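1. Sequence plus the predicted model coming up.
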Amino acid sequence: MTKKFETMKTRLMALIFVELVLLVLFHFAFNKYLYIVQYILILINIAAICIMFYYIIKTHKSRVLEVSQLLGTEARDAFDYGKIGIITLDSDNTISWMSEIFDELGIEGIGEKLVDVFPSSEGVLDGNKDFATVTIKGNNYEITSMGHKQIMFVKDITELTELERVNRLNSVVLGIANLDNYEETTQYEEEQQTALIDSNIRQAVVRWADKHNMFIRRIRPDRYLLVMNEEIYQNIVSERYSILHEIRKQSREMDVNITLSLAFARQSTNLKELEDMSNKALEMAQARGGDQVAINTKGSDITYFGGSSEAVEKRSKVRVRVVAQDLGNRIKQADNVIIVGHRMTDFDCFASALGVSSIVDVYGKKAHIVINLEDTDSNLASAITEHRESFEPKHSFIDKNEAKSMMGDNTLVIMVDHHSLEQTQTPELIHKAKRIIVIDHHRRTGEFKFKPELIYIESSASSASELVVELFPYHRKNVVISKQEATFMYTGMIIDTNRFRNRSGSRTFQAAAELRKFGADLAQVENMLRDDYVDFEMRNKILSRCELFEDHYVIAAYKDEPLPRTLMSQAADEILSVREVEASFVVASVDDDTIAISSRSKGDLNVQLVMERLGGGGHFTGAATVIKNKSFNEITEMLKEAIVDVRKESE
């Protein structure tokens, strides 16, 4: 029995004794007032009984033993020193006892369910969590069972939490700031103009770093090393990397094409590892076109912010020559060459494969192009079937099973018009290949899941066909292609540039002129791209589903039946021709459990970033994605959220 309960019992016994004395006195001395006294005593007894029941209930919820009685004085001192509380539970997880520390915290829980007193402890009771945290009077506590399901330990971890927070905020973050296109811009400028660029653009980076108390050191005319802690990094994240917008603004005012790429490496205690991580992040930021931030966090995939500007053309004739010669040397060393395209092969993919095959032919080797007409654009499949006989004397077309049988240790696999393992038409070949070359014009979506020995990715190029045509002049003898091959390559460029409306630089028209020299037939191009009446009617149905979103974006969700991917992209292109529409998105199913999105942009919205948030990728002005096991409504809402997020990042 507790001390309080003993005291209350003594007082009640004294009260009963006094009642008896009063009854005897009034019986003999004041008999006529006896009934009044009896009523008063009855009321007193009722009150006493209520008080007695209250203390009985309260006593039932009180602890019977203190820690010192249960485990000894030394154990009590140890638990007090470690600020550890103990809770014992009944078989139904009701609290049967709590140690004295909970008195200090003002918690009375005996007789109540543990989850009612500490709701976050449910996962610990279920065995799904090793521990749970709870905040009591501003302090943090950790609840754990330590393997004993009927005993809970509650430990004050406030100091530990604060130390972890301070340690995390003081961890080193290594960064690199690179001014994209700085050297190309200042190479032929007058000294006065270069000084102005340095004052307004380069010094803007220095002022930004000083403002945030970073360590900054210039390591190249266009590159800076940044060292900071996690707290500073979180501050610049909260400002949404405002320096990107500042550099864009200064560049516009000076009419120069200079943007900023930032790379950060985090959450590693190894400084050498941070250096490697930051270099890899910068490589990814620049491969994706620059004007963005790449964040490489240890144990996580690289994430990106920004990318609101179209890629600036950076490849030079010297780089093209070096790549062409390197490609030629690797072809010479190979036993055989297999060319692989992406899923749902389009004109640019197939045409660039023809171009690479023509380069291989120059070195006396036979290239084999892997093709699957069932996984090919319908217009392209018809064109290949019609003209296959004219291609076969020079080019070899094989299926994936034949390709597997040809694979050897010295087989060279060339991936055209894609660089992602998820996008390739024959991933099993990539897994098996020991020598891989990548030729692509899409922005990098992430790190390679294989080891290519030569990478030629230029996101500023209009198409893979453009890149391949530029490689033609730099081999041991001139590459010559037929009129039919030139026509297919020209068609690939026409489609990828939306008839030279998008992503068309001076190099694009030079490549187109070269193809015209080889005899590209424009009439045949138009004929191959002509739709039949069924496709024409279907495209009009898609257009009838258009919905205006946020005033400048159009979403067309076609739910009636599966659509070919090509028809979706054509509809997206047509929607974009409407005045004041900045971006278009066509959503349709491509099979029973798969829904695809084809997107196009005039340049204000980076649809590649929108599609990346939904698991896809592509170009700044043209991208796509495929989503499985989601409803149209879910995907449409996800798309709208992605559009809003990307637009906010670019503001």
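-> Arrived safely, thanks for sending.
2. Going by C-alpha atoms from here, please, whenever you check contacts or count neighbours.
-> Noted.
3. The stretch 351-500 of the chain: helices as residue ranges?
-> 378-391, 400-406, 427-432, 464-471, 483-496 (DSSP state H, counting those that start in this stretch).
4. just those: most buried one?
-> Across the helices of the stretch 351-500 of the chain, averaging neighbours per residue (mean count of other CA atoms under 10 Å) puts helix 464-471 on top, at a mean of 26.
5. got a list of contacts for that one?
-> Identification of contacts with helix 464-471 by CA atoms under 8 Å, 6 or more residues apart in numbering yields 320-321, 323-324, 348-349, 351-352, 355-356, 416-417, 439-441, 461, 489-490, 492-493, 507-508, 511-512, 514-515.
6. Which members of these occur in strands, if any?
-> If you go by DSSP state E, these have 416, 439, 440 in strands.
7. okay, now the last one: neighbour count?
-> Residue 440 is flanked by 25 other residues according to other CA atoms under 10 Å.
8. try the one 10 residues further on
-> Taking other CA under 10 Å as the neighbour definition, residue 450 ends up with a count of 16.
9. ok, it - contacts?
-> So, once contact is read as CA under 8 Å, 6+ apart, residue 450 ends up touching 421, 430, 431.
10. ok, second structure coming up, stack it against the first:
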Amino acid sequence: MKQNHDGGSRILDAAVAVIVVILGLIVDVRIGVGVLAGVLVGVFVRPVLKEMFSTGSEVSQQENRFLDTSILRENFSIPQNLPIPYAVLDVRGRVMMYNEPFAAVFPHGEDAKPVIDQLLKTSGAGEPCLVTVGEKRFTAALNHCDVLDQSGAVGAVLTLIMVDSTRTCQLEKQLEEQETVVGMILLDNYDDVVDSVDEDRLPVLSALIDRKFNQLAAAADGVIKKLEKDRYIFLLSKGSLERFQEKKFEPFNEIKEISVGQQIPVTLSMGIGLGGGSLEAAMQNAKAAMDLALGRGGDQVLIKDGEKYLFFGGKSGEIHRNARIRARVKADALFELMRDASDILVMGHKQADLDSLGSCMGVYAMAKSIGKKCNIVMDKVSVGVKRLCDQMAQNEKYNGLIVNGAEAMRLLNDKTLVIVVDTHRESMVDSRQIVMAAKKIVVFDHHRKSTDFIDQAVLIYHEPYASSTAELITEMIQHMDKKVKLTSIEADALLAGITVDTKNFCVKTGAMTFEAAAFLRRNGADSIRVRLLFQNDMDAYKAKATAVRDAELFRGNMAISVCPSEVENSSLTAAQAADDLMNVTGIQASFVCCKVENMVYISARSFGDINVQRIMEKLGGGGHLTVAGAQLSDCTTEEAKEKIRTAIEEYLEEEA
């Protein structure tokens, strides 16, 4: 059709040209000759000029014409027998052609727009993407495609292919929900509960606990078996675990409601492990979760999924245990390790406080009693321990006792014993290089366990119930086979450590705390000298008063304030201000910030109704139920206050 049209047009043009030439010759011969010359030029020169100057525009016109749907249909056919949805789109994502399965999925053309917009983000690279259409799931892919017409013009289009993956996704979800999860359960205070119940009532108590556990297992379509008098193993599916998570493990709180007379409520800790299909890995994760739950004080549920931990509960204080036998066993093990070591390096956490340095002094006293060389690793003397360090500097006996990290690395060898006190977190130690290079490490700590604990230690004495690490070290001194003779400075340092962490024996104080203090008093500690270590100058006292005065209430019962940083010991002053704010009626928790160089230190306090440890953990810190803290780098105090508010909101949402 196109060729016939072009031929007819040329014949008509020739006829018109002949008539014009004849008319020109009739009028004037010269005009006729001129017209004839013009016709000849038009016949022979015009096609050349057209080819030279009009090729680009014609090609462009052909391409534009090719992008038209009608032209595309002549050059591109969709296989209608494809059993999967298929469509052709222009480069802007508009649907041009599609088959019947595509029309069945998208009865209206605009319904496909959200899916196409999602796929366009992959730039048409053919990357499969899971999309949702109504109640169905499709694996869809978008590809670039070049199409040629008969004249050789090129057009770019997009092809859309969709495969129904609804059934596959359902099977994958079912398989994931049916994955076996391992749970380990420990009754935290079983011995204390047994002691509070008459002997003839013990079988009834045990039967009630077992019955309640069996009911929980039946509700979860799981299996629970008793391993020991206070230990159980719980096997359930991941889907049942998710339902427990949605209820914040409230069914397990029913165990506390068991009553056989007027006895102590039963509390439990549970460690749950997910192993990605491997029962062995799930069991290992469950054990790690249980250890961490007990290290955080018990009465809580921990889930370990790979390297991720989820915490539930932990509202009550640490479970206190009579650990005299355990302390004696740990003391014997410590004595053997110290005796076999060539020398000893002991260190606490960064920005050491009196509990940290006092514990180091206690370890030094034990090492001295068995004739072992011992050094305290401390890169920087903080304000909180400056007075104690000044007293040590005046005594020749302690010359060279404190070394920095670089000096300690030169002293370190394969037989050096490294003892870490008052922290169990690798990120918090005074010299991380020492911990990484040491062959043998011992850890003493009383803070609730965090996820980044030092796991390569050969001996760990971690008791969250203890008031302070100084109390644990004092226990070690009492149970050492070799009698340890303390100097007055060493005894004062240990007593100061207990005093500072108990807030003058008001917080986390148990029978063992007073026994340790009495032992230190008998060995030369003096409460007046200890009191002098806590004295503040006038500027620090004014700064503390300013922090208390400027405190603002959040949620009606939580105080947030900033301590002026101009004073020398602002971090210690902030902690004291947080303590003083708890004396205000109606305040259930206090948070005080202070900035030292490029670091913001946060001190948090509460009476126990609000778990400040969990709030501080959201900011990278930790501590105890009632005493906690955190450090924020490259942050202003106003930004720190906003982060505290956000962390409190998250904590309250979890509790709700």
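-> Received it, and whenever you're ready, just let me know what you need. For clarity, every value in this text was computed on a predicted model and none was experimentally measured.
11. Could I get the TM-score for this pair?
-> Once superposed, chain against chain, the TM-score is 0.82 (TM-score structural alignment, normalised by the length of the first structure); 579 aligned residues with a CA RMSD of 3.0 Å.
12. Closest one of the ones in strands among the contacts of helix 464-471 of the first structure to residue 64 of the first structure?
-> Of all those, the one sitting nearest residue 64 of the first structure is residue 440; the distance, using CA to CA, is 76.4 Å.
13. mind checking how far the equivalent of residue 356 of the second structure over in the first structure is from residue 380 of the first structure?
-> Residue 356 of the second structure maps onto residue 349 in the first structure, with residues paired by TM-score structural alignment. The spacing between residue 349 of the first structure and residue 380 of the first structure, counted by CA to CA, to the nearest Å, is 10 Å.
14. One more: residue 27 of the first structure?
-> 119 Å.
15. For the match of residue 356 of the second structure, which residues are in contact?
-> Contacts of residue 349 of the first structure (CA under 8 Å, 6+ apart): 341, 342, 416, 417, 464, 465, 492.
16. the strands in the stretch 101-250 of the second structure, which residues?
-> According to DSSP state E, counting those that start in this stretch, the stretch 101-250 of the second structure carries its strands in the segments 129-133, 136-148, 154-164, 180-187, 223-226, 231-237.
17. If you count neighbours, what's buried in the longest helix along the first structure?
-> Under DSSP state H, the helix in the first structure containing the largest number of residues is helix 34-61. Neighbour-count burial for helix 34-61 of the first structure flags 34, 37, 41, 45, 48, 52, 55, 59, 61 (criterion: 16 or more other CA atoms under 10 Å).
18. picking that back up, what residues are shared contacts of residue 349 and residue 380 of the first structure?
-> Common neighbours of residue 349 of the first structure and residue 380 (CA under 8 Å, 6+ apart) do not exist.
19. Please report how far the counterpart of residue 122 of the second structure in the first structure lies from residue 143 of the first structure.
-> Counting by TM-score structural alignment, residue 122 of the second structure corresponds to residue 124 in the first structure. Distance, residue 124 of the first structure to residue 143 of the first structure, by CA to CA: 8 Å.
20. More neighbours: which of the two?
-> residue 143 (23 against 20).
21. Wait, that one touches residue 156, no?
-> No - taking contacts as CA atoms under 8 Å, residue 143 of the first structure lies outside contact range of residue 156: 9.2 Å.
22. How about the contacts made by the counterpart of residue 543 of the second structure in the first structure?
-> Using TM-score structural alignment, the partner of residue 543 of the second structure in the first structure is residue 538. By CA under 8 Å, 6+ apart, the contact set of residue 538 of the first structure is empty.
23. Tell me which helix or strand residue 538 of the first structure sits in.
-> helix 533-543 (DSSP states H and E).
24. Show residues contacting the next helix or strand after that helix.
-> Downstream of helix 533-543 of the first structure, the first helix or strand assigned by DSSP H and E is strand 546-549. Strand 546-549 of the first structure is touched from outside by 554, 555, 556, 557, with contacts defined as CA under 8 Å, 6+ apart.
25. buried residues in strand 546-549 of the first structure?
-> Here strand 546-549 of the first structure shows residue 546 as buried, counting by 16+ other CA under 10 Å.
26. do stretch 596-605 of the second structure as well
-> For stretch 596-605 of the second structure, by 16+ other CA under 10 Å, it's 596, 600, 601, 602, 603, 604, 605.
27. and if you look at stretch 171-186 of the second structure?
-> Buried, per 16+ other CA under 10 Å, within stretch 171-186 of the second structure: 177, 179, 180, 181, 182, 183, 184, 185, 186.
28. what's the most distant pair in those residues?
-> Based on CA to CA, the longest span within those runs between 177 and 186 and measures 25.3 Å.
29. The buried residues of stretch 596-605 of the second structure in strands, which ones?
-> Reading strands off these with DSSP E, I get 596, 600, 601, 602, 603, 604, 605.
30. quick one: what's aligned to the second one in the first structure?
-> What it means is residue 600 of the second structure. Under TM-score structural alignment, residue 600 of the second structure pairs with residue 595 in the first structure.
31. Could you measure from that match over to residue 608 of the first structure?
-> Relative to residue 608 of the first structure, and taking CA to CA, residue 595 of the first structure is found at 17 Å.
32. For residue 214 of the second structure, which non-adjacent residue is spatially closest?
-> Spatially, and ignoring its direct neighbours in sequence, residue 214 of the second structure is nearest to residue 224 (6.6 Å; CA to CA, 6 or more residues apart in numbering).
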